[in-house]
Structures are given as structure tokens and as C-alpha cells.
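Student: Sharing a model prediction with you, sequence too.
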Amino acid sequence: MARLALRASLPLPSGSLVKLGVHCVTGKKVAIKIINREKLSESVLMKVEREIAIMKLIEHPHVLGLSDVYENKKYLYLVLEHVSGGELFDYLVKKGRLTPKEARRFFRQIISALDFCHSHSICHRDLKPENLLLDERNNIKIADFGMASLQPAGSLLETSCGSPHYACPEVIRIVHILFVL
């Protein structure tokens, strides 16, 4: 962390603390997500560690980059790529609707990133506009791999998770059937 200078706090809806950082040598901006280990249950800490392990496997232009992880007894510090465009959700609320050209561009970027993840046996499981960030050139960056899972070829994931409002109909149908039974 000695190479990074902490600056202002960045807003994050989940309530996590994220600070703007600047690399002391290169001047490059980063986002530093600070996680207090003492406030997490053992199961949540395991989930965070799984998220870190999965993010370390992914290097793609349309996935939010994790460049470093620092830790001490009390905190985990995730050094993430800084993106300044906010969430796709807010962009859609502000803009109203996308032009067909813009929708195709976003779609291609999302599909490219998901294809890369799936080719590395990674399933995001919580894809929604709030987890799609925009950089300064309005390029998509998939973020928040907290629900992600490694899915070996030929296996099925059996846990229903993510945001129900964005779940595909097949998943909703299966969950409904399970609750009826």
C-alpha cells in the first residue's frame, strides 16, 4: 500500500467503503475497496475470498480489473480499476433509452466478457445494470463477482442466487416449482 495514496471516498450503494487511490509513481487512479474483516461472519469472509480468487483469474477489457490485494489482521484492501462513468443502471435512468447502435455496442462488450468468463468456467450469477459499470469512454466493465462461482464443464450450479428481478424465466420457473413441491 506504500505505493498508493488514498484520496476521497467514492460512493458505493452496498455500503462498502471505497476510496479513490493514486499510484505514487505512475499517477494512475485506482479504486480501493476496504473490507473490515472483523465485521464479517466466517461465511461472508469465505465469499469475499472466493470473489477475490475468481477476479484474479479474469483479465479482460470489459471486466473490472483487480490489480492487487493487501491485507492485515483487520482489513482487506482490494485495488480495483477505477472507472468514472458510474453504473449502467443510472445511465439508463438518465438517458431513457439507448440508440440501437449504442445497445449493440454494449451488448457486444457484455457478451465478449461473459464468453471469456464462461470459457474459464466462471459463472457471474448476478448480472444486472447495477453491476455493469461504465468507464470514461462509456465502455462496459462487468463488476461484483460476489455471487460468482466456478462451474466445471458438465456440471450444473444448484444454488438459486442473484437478483430475482433480473433472473431469466427458466430460473424463476424452477424456483417456483421447488417451492410448490
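Tutor: Sure, I can see it.
Student: C-alpha only now, for contacts and for neighbours.
Tutor: Will do.
Student: Which residues lie in contact with residue 94 in this structure?
Tutor: Contacts for residue 94 were tallied using Cα atoms under 8 Å, 6 or more residues apart in numbering; there are none.
Student: Check which residues of the strand or helix carrying it are buried.
Tutor: Secondary structure from DSSP states H and E places residue 94 in helix 88-95. Within helix 88-95, the residues scored as buried using 16 or more other Cα atoms under 10 Å are 88, 91.
Student: Which SSE is immediately downstream of it?
Tutor: Under the assignment DSSP H and E, the closest C-terminal helix or strand after helix 88-95 is helix 100-119.
Student: Which neighbouring elements make contact with that next one?
Tutor: Helices and strands in packing contact with helix 100-119 are listed as strand 140-142; criterion 3 or more Cα pairs under 8 Å, 6 or more residues apart in numbering; DSSP states H and E.
Student: Might you quantify the distance of the strand it packs on from its chain's geometric centre?
Tutor: How far strand 140-142 lies from its chain's middle: 8 Å, per Cα atoms, centre = their mean, to the nearest Å.
Student: Quick one: residues in contact with the following helix or strand past it.
Tutor: Sequence-wise, the next helix or strand downstream of strand 140-142 (DSSP H and E) is strand 149-150. Outside of strand 149-150, the residues within contact range by Cα under 8 Å, 6+ apart are 54, 121-125.
Student: Can you give me the buried ones in the very next helix or strand once past strand 149-150?
Tutor: If you walk from strand 149-150 toward the C-terminus, the next helix or strand you reach (DSSP H and E) is helix 169-180. Buried residues in helix 169-180, counted by 16+ other Cα under 10 Å: none are found.
Student: ok, and what's touching helix 169-180?
Tutor: Outside helix 169-180, the residues that touch it by Cα under 8 Å, 6+ apart are 160, 164.
Student: One more: stretch 51-68?
Tutor: Stretch 51-68 is contacted from outside by 78-81, 109-110, 112-113, 116-117, 120, 122, 139-143, 145-150, using Cα under 8 Å, 6+ apart.
Student: again, only using 6 Å
Tutor: Contacts of stretch 51-68 with the rest of the structure, by Cα atoms under 6 Å, 6 or more residues apart in numbering, involve 79-81, 113, 140-143, 145-146.
Student: Give me the distance from that stretch to the chain's centre.
Tutor: 9 Å.
Student: What of stretch 62-70?
Tutor: Average the C-alpha atoms of stretch 62-70, do the same for its chain, and the two points are 10 Å apart (Cα atoms, centre = their mean).
Student: And that stretch, end to end?
Tutor: Taking Cα to Cα, to the nearest Å, the first and last residues of stretch 62-70 lie 24 Å apart.
Student: Give the buried residues for that stretch.
Tutor: By 16+ other Cα under 10 Å, the buried positions in stretch 62-70 come out as 62-66.
Student: The residues you listed in strands, which ones?
Tutor: residue 66 (DSSP state E).
Student: also this one, for the comparison:
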Amino acid sequence: MNSTKTPKNLVKRTISGGKSDGIIFEKYQLGHILGRGSFAKVYYGRSLEDNSSVAIKVIEKPSNSDPDMEPRLIREVSAMRRLNNHPNILKLHEVMATKIKIYLVIELAKGGELFTKLLARGRLSESTCRKYFQQLVFTVHFCHQNGVVHRDLKPQNLLLDGYGNLKVSDFGLSALPEQIRGDGMLHTACGTPVYTAPEVVRRNGYDGAKADAWSCGVIFFVMLVGYLPFQDSNIPNLYKKIIRREINFPLWISTPARNIIYRLLDPNPRTRFGVEDLMGLSW
């Protein structure tokens, strides 16, 4: 992967001892940690040029950690650059690098994770769910129109800005057009099992757009109800429930919302609602 060359003394201080008060590239002041992942840490950052707030994702260079991270990082940056103009997708401002680290400077989602909001409230009102679900559907449709399949849609990857609007993030597992084989299908199994469409784990090829639609259905159910539509600690048993479409709808879910979820959580991708089908619904 091509990375930015670092002129001598460009980095005034570095992160060490767990502290994050360094100044990188004489452009950003690193603050407290916002989150940790398997391969990266996300810090609050402040621009030294205009005093604006940003988030800075700090990643160890693949050669120094996990060589499998390089394709994931390339996909994440490529996907975000393709999608940078959508209001409900976190904007990528800048990519910088030192000899050992890569810094992604991204938009700060001041409202935090949707997942945190769900944990605090248990479930959301249908009117709130409808707002978030509509924003999610329009955003995912935009992704697909621009050749990007997310493949890891879940509440933890849905953030909120300071006005309560949805922001889709974390495109590290996304698929770009060059990953589609001659059969028109994707073949890499990835994602979080409880949010992943059943055909993805079969390894026979799958339509990425239909797989994203399934994940949208699970997210919609979780927002409305406060728990997953299919649950089992045993993965094979989990997928048996999914194939049988064993969904228990609480009485408070409206008929239109129930119908949408049922059509999205169709184990057969050929008959499952796609995101484009949702675009035509008045609800």
C-alpha cells in the first residue's frame, strides 16, 4: 500500500505509555480515546488549523502487526473516498502516515454509537426507529449505487451526529466492484453472525446488496424490540432458526413495520426484499 512519506521532525510527539496528547503532523492534537477495535484505536482530535473537532483512527501499519489488515485498510479508505459526499456517511478528511502508524482523520460523530443508545433505552419508539431506518435505507442504497457493499451493518457501526442523524461507519469489510467474480457474486464470508444473511456463510456465492438488506432487517427489529430476532449461542442452531424464519413479533410492532421486517428477513435472497424495493414504500 502506498503511504505518505514523513519528512523529518514532522511528527512533534508520538503516542506512548497509553497517553494520547501527541501532536501529529503539526496539524492535529490527539485527545482521549473514543473507542478501541481489534486493529485500531479511535481518538478525539482537534485541528490546530481551525480548532474543529475530528476523530482520528490510529492503525498500526500492516507490516508491523497483521499483514491481512492491508487489504482491509485499502478497502476502507477506497470505500470512504467513493462515498464521501453523502450526509449520512462519516466523511474521511485526510489520510496520513508515519513509519509505523496510519492515521485516518474522519468526521466526529458527537452522538456516539446507536448501540449505546439502544443499551441505555432498551428499545426505541417506532417513530424514532422509522427515522433511523429511513436514513439507513437511503444511505445503503447510495452505497450500492456507487459500487460499495458494506457487509458489516450493525448498531455498533451506526453512529449519530450532534443533531441525532445517522452516520454509517466502518467500511473495513466492505466489498468493491473488483471483488465480484465472473458469476456476479461475492464469495468471502464475513460480518457478525447474528446480523449476517444465511447465504453468506454457505460459501456458494451471494449477492452483497441482498445481504446488506438482510442486515437492515435485523437492525430494524433490534431498534423496535430491543433484542435480536434470532438468538442461540450455538451457531448451527442459530442458522436453523434463521432458515425456518422463527420470528416472534411483539404486539406493539405495527403491521407495516412487521411486514417490512418479515420481507427483509427472508432466508431466500431471491425473494427477499432488496433496499431498492424499500425505496418504493410509502412507510
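Tutor: That came through fine. These numbers were taken from a predicted model, which means no experiment stands behind them.
Student: among the contacts of strand 149-150 of structure 1, which ones are buried?
Tutor: Using 16+ other Cα under 10 Å, the buried members of those are 54, 122-125.
Student: from memory residue 74 of structure 1 sits against residue 37, does it?
Tutor: Yes: taking Cα atoms under 6 Å as the contact criterion, residue 74 of structure 1 and residue 37 are neighbours in contact, 5.4 Å apart.
Student: Quick one: map residue 45 of structure 2 onto structure 1.
Tutor: When the structures are aligned by TM-score structural alignment, the residue of structure 1 matched to residue 45 of structure 2 is residue 21.
Student: I meant to write residue 133 of structure 2 there.
Tutor: In the superposition onto structure 1, residue 133 of structure 2 corresponds to residue 107 when matched by TM-score structural alignment.
Student: how many other residues sit next to its match?
Tutor: Residue crowding around residue 107 of structure 1 was assessed by other Cα atoms under 10 Å; the count is 13.
Student: ok, now residue 113 of structure 1?
Tutor: 21.
Student: One more: residue 65 of structure 2?
Tutor: Using other Cα under 10 Å: residue 65 of structure 2 sits among 13 other residues.
Student: mind listing the strands for the stretch 1-150 of structure 2?
Tutor: Applying DSSP state E, counting those that start in this stretch to the stretch 1-150 of structure 2 gives strands spanning 23-24, 28-36, 40-47, 53-60, 92-97, 101-106, 112-113.
Student: In a markdown table, list those along with distance to residue 276 of structure 2.
Tutor: Supplementary listing: the strands of the stretch 1-150 of structure 2 in a markdown table, determined by distance: least, Cα to Cα, whole Å:
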| stretch | distance to residue 276 of structure 2 |
| --- | --- |
| strand 23-24 | 43 |
| strand 28-36 | 33 |
| strand 40-47 | 33 |
| strand 53-60 | 32 |
| strand 92-97 | 26 |
| strand 101-106 | 28 |
| strand 112-113 | 26 |
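Student: out of those, nearest to residue 67 of structure 2?
Tutor: Closest to residue 67 of structure 2 of the strands of the stretch 1-150 of structure 2 is strand 53-60 (Cα to Cα; 10.5 Å).
Student: Just the buried residues of that closest one, please?
Tutor: 53-60.
Student: Between all of these, which two are separated the most?
Tutor: The largest separation in these, counting by Cα to Cα, is between 53 and 60 at 22.7 Å.
Student: Run through the residues that contact residue 85 of structure 1.
Tutor: For residue 85 of structure 1, the set of contacting residues under the criterion of Cα under 6 Å, 6+ apart consists of 134-136.
Student: re the thing from before, of the contacts of stretch 51-68 of structure 1, which pair is most distant in space?
Tutor: The most widely separated members of those are 79 and 113, with 20.2 Å between them, by Cα to Cα.
Student: sorry, back to before: out of the buried ones among the contacts of strand 149-150 of structure 1, list just those in helices.
Tutor: Of those, the ones assigned to helices by DSSP state H are residue 54.
Student: Throw the buried ones among the contacts of strand 149-150 of structure 1 into a markdown table and include distance to residue 101 of structure 1, thanks.
Tutor: Shown next, in a markdown table, are those (distance: Cα to Cα, whole Å):
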| residue | distance to residue 101 of structure 1 |
| --- | --- |
| 54 | 32 |
| 122 | 29 |
| 123 | 27 |
| 124 | 26 |
| 125 | 27 |
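Student: What is the burial count for residue 261 of structure 2?
Tutor: 22.
Student: wait, doesn't it sit right on residue 217?
Tutor: Yes: between residue 261 of structure 2 and residue 217 a contact is recorded at 5.2 Å, counting by Cα under 6 Å.
Student: Filter the contacts of residue 85 of structure 1 down to the buried ones.
Tutor: Buried members of the contacts of residue 85 of structure 1, counted by 16+ other Cα under 10 Å: 134-135.
Student: contacting residues for whatever residue of structure 2 lines up with residue 121 of structure 1?
Tutor: When structure 2 is aligned by TM-score structural alignment, the residue opposite residue 121 of structure 1 is residue 147. With Cα under 6 Å, 6+ apart as the criterion, the residues that contact residue 147 of structure 2 are 176-177.
Student: how close does residue 147 of structure 2 sit to residue 165 of structure 2?
Tutor: Distance, residue 147 of structure 2 to residue 165 of structure 2, using Cα to Cα: 24 Å.
Student: before we move on, what about residue 40 of structure 2?
Tutor: Residue 40 of structure 2 sits 25 Å away from residue 165 of structure 2, going by Cα to Cα.
Student: In a strand, residue 278 of structure 2, correct?
Tutor: No: Residue 278 of structure 2: not assigned to a strand; according to DSSP: H, G, I helix; E, B strand; the rest coil it is helix.
Student: Would you check how far apart the match of residue 121 of structure 1 and residue 177 of structure 2 are?
Tutor: Using Cα to Cα, we find residue 147 of structure 2 at a distance of 6 Å from residue 177 of structure 2.
Student: one step back: what does the helix holding residue 94 of structure 1 correspond to over in structure 2?
Tutor: Using TM-score structural alignment, helix 88-95 of structure 1 corresponds to residues 114-121 of structure 2.
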